[in-house]
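>>> coords please:
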Amino acid sequence: MKRIAHICVHVGNGGGGDYIRNLIKHLSHRYEFHIFSPDVENLTSFIVGKNVFLHKINTKRIDLCTFIRLTNILKKKKIDIVVSHGKGAGIYGRMTGLILRLPTFHYFHGFHYSHLSKMGKTLYLASEKILQYFTSLYCFISQSEAEKVGSIVKIKNHKIYVNPNGVDTAVFHPSENLTAEPRAIYLARNDAIKNLKDFARLAELSSMSHSNLMFDLVGLDPVELIDPPGSLREIINQAKRLGNFRVLPYSADPKAILAGGRYYVSTSKGEGLPLAVLQAMSMGLNCVLTDVSGHCDLIEHGRNGYLIKKSDYYLNEILDTINALENDASLRVFIGNEARSTVIKKFTHVTHFDAVAASYEDFC
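Here you go, the predicted model:
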């Protein structure tokens, strides 16, 4: 049995953690997985009876001791391929792979650096341009992400591999609740790129027009629920006072959350290929999303959802789009059916993980 190491920044709340759980679920019968992350305890109950081993390592900080420890574990466990996910993990994964002469795969899961300082951007881009020489394969979960990174980092074409995310359409099927109260849902962790503030502002704008639309922000951890960080606190608390806005913790059962909604709304500034959107589409929700990487790979505007270009008035455009859908039930049904059809045709979990396994075999 081939041994695959996955080095992650986190495996808790959000798409990254969900991706690792799905990977384990679908491929641990074929491969022995070693998962390295600062929060591997989030997987403890999930791996029972599976060929999975957890290693708690702080991949968010770069230091020599961690590098030596990681290298020794990979060598001792006779790892065949090193796969890294995210920034810090990407440095560890590719450098240990270089030392041990192992194939190295890297996932960005969204190429985000706009929030960094000028110096931070320079260092990050410079490091990626160097690390590409030690990267066997860049794994992208959307074509738009591959094109964006490829043009900036100047990755050679033979190292670019695009395998779109996928979901289990038998699990994420349409809910009867789509005819219930109008509710917009956003599943997202607290990350600057997710732009949670603007989602909260939607509730305020909606209340000013006396709309009956409700908003659910799902994904903050228990501490953040009590005391949201920084400027997000004021905006969220103000939205909650309006009575049309709820903040809910991360759920291991996104289907149950999405079943209570009619719309999926994302104000994100950039994505890889978000699982939450795929899940919402598979369940027939009407998706109204920012026109950014990842979203544009999924949505054909006006056919299976809506893409809203960022502008000073884009929040108003999101609400206008939802209000138009509220006034046209037959259009909502059409958009929902087309969204699910798109996922069934192009974005299933079987297709995705079969391709993942094939990529392993190519390098083992």
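>>> Only C-alpha atoms from now on, for both contacts and neighbour counts.
Noted.
>>> mind listing what the closest residue to residue 352 other than its chain neighbours touches?
The shortest distance from residue 352 to any non-neighbouring residue, by CA to CA, 6 or more residues apart in numbering, is to residue 166 (5.7 Å). Residue 166 makes contacts with 275, 278, 343, 347, 348, 349, 350, 351, 352, as judged by CA atoms under 8 Å, 6 or more residues apart in numbering.
>>> Identify, from the residues you listed, the entry nearest to residue 289.
Nearest to residue 289, judged by CA to CA, of the contacts of residue 166 is residue 278 at 12.1 Å.
>>> For the closest one, pull up the helix or strand it's in.
Using DSSP states H and E, residue 278 maps to helix 275-282.
>>> Pull the residues that contact the helix or strand following that helix.
Following helix 275-282 in sequence order, the next helix or strand is strand 286-290 (DSSP H and E). Contact with strand 286-290 is made by 262-269, 277, 280-281, 295, 304-310, 318, 321-322, 332, 335-336, 339, as judged by CA under 8 Å, 6+ apart.
>>> Quick check: residue 265 is in a strand.
Yes - counting by DSSP: H, G, I helix; E, B strand; the rest coil, residue 265 is part of a strand.
>>> Alongside the first, I'd like the structure of this one:
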Amino acid sequence: MKILHICQFLGIGGLEKVLLTLCQEQIEHGNEVSLFVYDKDQRWVEKYMNAGVNVINNYQKCEGYDFRLLNKIKEVSLNYDIIHTHDLNPALYLAPLSFIPGAKLSFIHTTHGMEHLKTRPKTRLYEAVVGMCASKIVSVSTDFGNYYLKQPLTKNRKVRLINNGVEQTLLPERSPKKLYCEEFNLNPKLPLAAYVARVGPMKDQKRLIDIYNNSEHQLLIIGPSSDLSYYAACKRSSKKNIVLTGARNDIRNILGGLDYYISSSKHEGLPISVLEAGASNTPCLLSQIPGHEIFNIEKECVMLFKEDENPLDRYSDLLKKKNVLVKNFKDEITEKYSSKTMFKRYHSVYKELLAEKC
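Predicted coordinates:
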């Protein structure tokens, strides 16, 4: 099967990790996989190339809606059996190609996040267009899927739920905490946590900074900025026990050296960093939102804290339940959130689309 993935950026984030894992599984199963990326941030191109993905990045998008990019995507897409867009922007270029005479390209679209619906209300109209034009829509969470099912122009048969997956066999053994405490000038005798996410209001790092400033716990805030003024405010208000590391390429190693993982996010689809922490045998202390509650549906895998609660008040409970939580979450990841399970579910949707095109 010849598969073309299309995304706007290839920076350092959850989408890039999930997509790379999916590409690796697809290549391992004998598929020919390409990736078309067209905007400035392409920090992970080399990682994809090293994994055997044919990366097409010889066109850079202009400001606004770029009609030359529309023609470029049409030209590239005609050579593939499956076209798979990731997040909103590329889907808006495939949408007109799905009904233009001479093109009529069928495509699968995965929604990895929906923060834009709150920060940019006009994107609701764009999502409606995608819901109408995509041949299949894949949601990584029940909430995202329900959103599309409520769209008047989206047929129910289009929407599929496929959980993000993590590659477990490549995860390292637990890393020594001392190494990272030395790098960040922290105390290895005190509790060390990390939060991996783009730094911005939706992820609510500022709340954690205010809490950790008044504790002995130490916190690594890992990820690039999604809001420069917010990032600067976080940096200004952080004491010595809090380190904003920026983007890192060794996140899996860091996760293995923590006492616990924490997230204060206000909104998540299916957070890949939480899955990676769980796969690293690191207990998780997470905000009580639907994207985190999903992990506790069948058994308690993570510890949750409410919006008005100080998460560090739950730390002693986390330690008491640590072994049970870690085991439950590891089993849950193996059963539902492995890369191989993700691949099989996507492959099934691909075959369904090919059968409909015949």
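>>> picking that back up, mean distance, the helix holding residue 278 of the first structure to its aligned residues in the second structure?
Superposed on the second structure, helix 275-282 of the first structure shows a mean distance of 0.8 Å to its aligned residues (mean CA distance after the TM-score superposition for the first structure).
>>> matching residues in the second structure for that helix?
Aligned using TM-score structural alignment, helix 275-282 of the first structure spans residues 272-279 in the second structure.
>>> Filter the contacts of strand 286-290 of the first structure down to the buried ones.
Buried residues within the contacts of strand 286-290 of the first structure, defined by neighbour count using 16 or more other CA atoms under 10 Å: 262-269, 277, 280-281, 295, 304-308, 318, 322, 332, 335-336, 339.
>>> sec struct for the nearest residue to residue 316 of the first structure once chain neighbours are set aside, please.
Nearest non-adjacent residue to residue 316 of the first structure, counting by CA to CA, 6+ apart: residue 205, 7.6 Å away. Using three-state DSSP, the secondary structure recorded for residue 205 of the first structure is helix.
>>> now residue 205 of the first structure: how far from residue 185 of the first structure?
Per CA to CA, to the nearest Å, residue 205 of the first structure is found 16 Å from residue 185 of the first structure.
>>> what about these two, which has more around it?
Legend: neighbour count by other CA atoms under 10 Å for residue 205 of the first structure and residue 185, higher for residue 185 (25 against 15).
>>> Now do the same for the residue nearest to residue 352 of the first structure: its match in the second structure.
In the second structure, residue 166 of the first structure lines up with residue 165, judged by TM-score structural alignment.
>>> do the same with residue 217 of the first structure
Matched by TM-score structural alignment, residue 217 of the first structure corresponds to residue 221 in the second structure.
>>> Roughly how far does that match sit from residue 195 of the second structure?
In this view, residue 221 of the second structure and residue 195 of the second structure are 5 Å apart by CA to CA.
>>> mind listing the helices for the stretch 101-250 of the second structure?
116-119, 123-133, 142-149, 177-183, 205-212, 228-237 (DSSP state H, counting those that start in this stretch).
>>> Any chance you could list what contacts the last one?
Under the criterion CA under 8 Å, 6+ apart, residues 199, 200, 201, 205, 206, 209, 210, 225, 244 lie in contact with helix 228-237 of the second structure.
>>> can you tell me the mean distance of it from the first structure after alignment?
Its aligned residues in the first structure lie a mean 2.2 Å from helix 228-237 of the second structure after superposition (mean CA distance after the TM-score superposition for the first structure).
>>> Repeat that for the second one.
Superposing on the first structure places helix 123-133 of the second structure at an average distance of 2.1 Å from its equivalents, by mean CA distance after the TM-score superposition for the first structure.
>>> Which elements pack onto that helix?
Counting contacts by 3 or more CA pairs under 8 Å, 6 or more residues apart in numbering; DSSP states H and E, helix 123-133 of the second structure is packed against helix 88-97, helix 116-119.
>>> quick one, which of the ones you listed is packed in tightest?
Highest mean neighbour count among these (mean count of other CA atoms under 10 Å): helix 88-97, with a mean of 22.
>>> just to revisit the earlier point, most neighbours among the contacts of helix 228-237 of the second structure, which one?
That'd be residue 199 among the contacts of helix 228-237 of the second structure, by other CA under 10 Å, with 25 neighbours.
>>> Which position in the first structure pairs with it?
Aligned partner of residue 199 of the second structure by TM-score structural alignment: residue 190.
>>> swap in residue 107 of the second structure?
Checking TM-score structural alignment: residue 107 of the second structure goes with residue 104.
>>> For the equivalent of residue 68 of the first structure over in the second structure, which residues are in contact?
Under the alignment (TM-score structural alignment), residue 68 of the first structure maps onto residue 71 of the second structure. Going by CA under 8 Å, 6+ apart, residue 71 of the second structure touches no other residue.
>>> Residue 71 of the second structure: which element?
Here residue 71 of the second structure is assigned to helix 67-77, by DSSP H and E.
>>> next SSE after that helix?
Downstream of helix 67-77 of the second structure, the first helix or strand assigned by DSSP H and E is strand 82-86.
>>> hmm, back to that, I'd like the helices and strands packed on helix 123-133 of the second structure laid out as TSV, including distance to residue 297 of the second structure.
Shown next, in TSV, are these (distance: least, CA to CA, whole Å):
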stretch	distance to residue 297 of the second structure
helix 88-97	29
helix 116-119	26
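>>> how about stretch 121-136 of the first structure: buried residues?
By 16+ other CA under 10 Å, the buried positions in stretch 121-136 of the first structure come out as 128, 131, 132, 134, 135, 136.
>>> The counterpart of residue 247 of the second structure in the first structure: what's it in contact with?
Using TM-score structural alignment, the partner of residue 247 of the second structure in the first structure is residue 250. Going by CA under 8 Å, 6+ apart, residue 250 of the first structure touches 13, 14, 189, 218, 219, 220, 221.
>>> returning to what we had before: could you identify the pair within the contacts of helix 228-237 of the second structure that is furthest apart?
Spatial extent of the contacts of helix 228-237 of the second structure (CA to CA) is set by the pair 210 and 225 at 18.3 Å.
>>> quick one on the thing from earlier: ok, now how distant is the match of residue 68 of the first structure from residue 309 of the second structure?
On the measure of CA to CA, residue 71 of the second structure and residue 309 of the second structure end up 52 Å apart.
>>> Just the angle for the helix ranked longest in the first structure relative to helix 275-282, thanks.
As assigned by DSSP state H, the longest helix anywhere in the first structure is helix 329-346. Relative orientation of helix 329-346 of the first structure versus helix 275-282 (axes from the mean of the first three to the mean of the last three CA atoms, to 10 degrees): 120 degrees.
>>> what helices or strands is helix 329-346 of the first structure leaning on?
If you count contacts as 3+ CA pairs under 8 Å, 6+ apart, helix 329-346 of the first structure packs onto helix 275-282, strand 286-290, helix 314-326.
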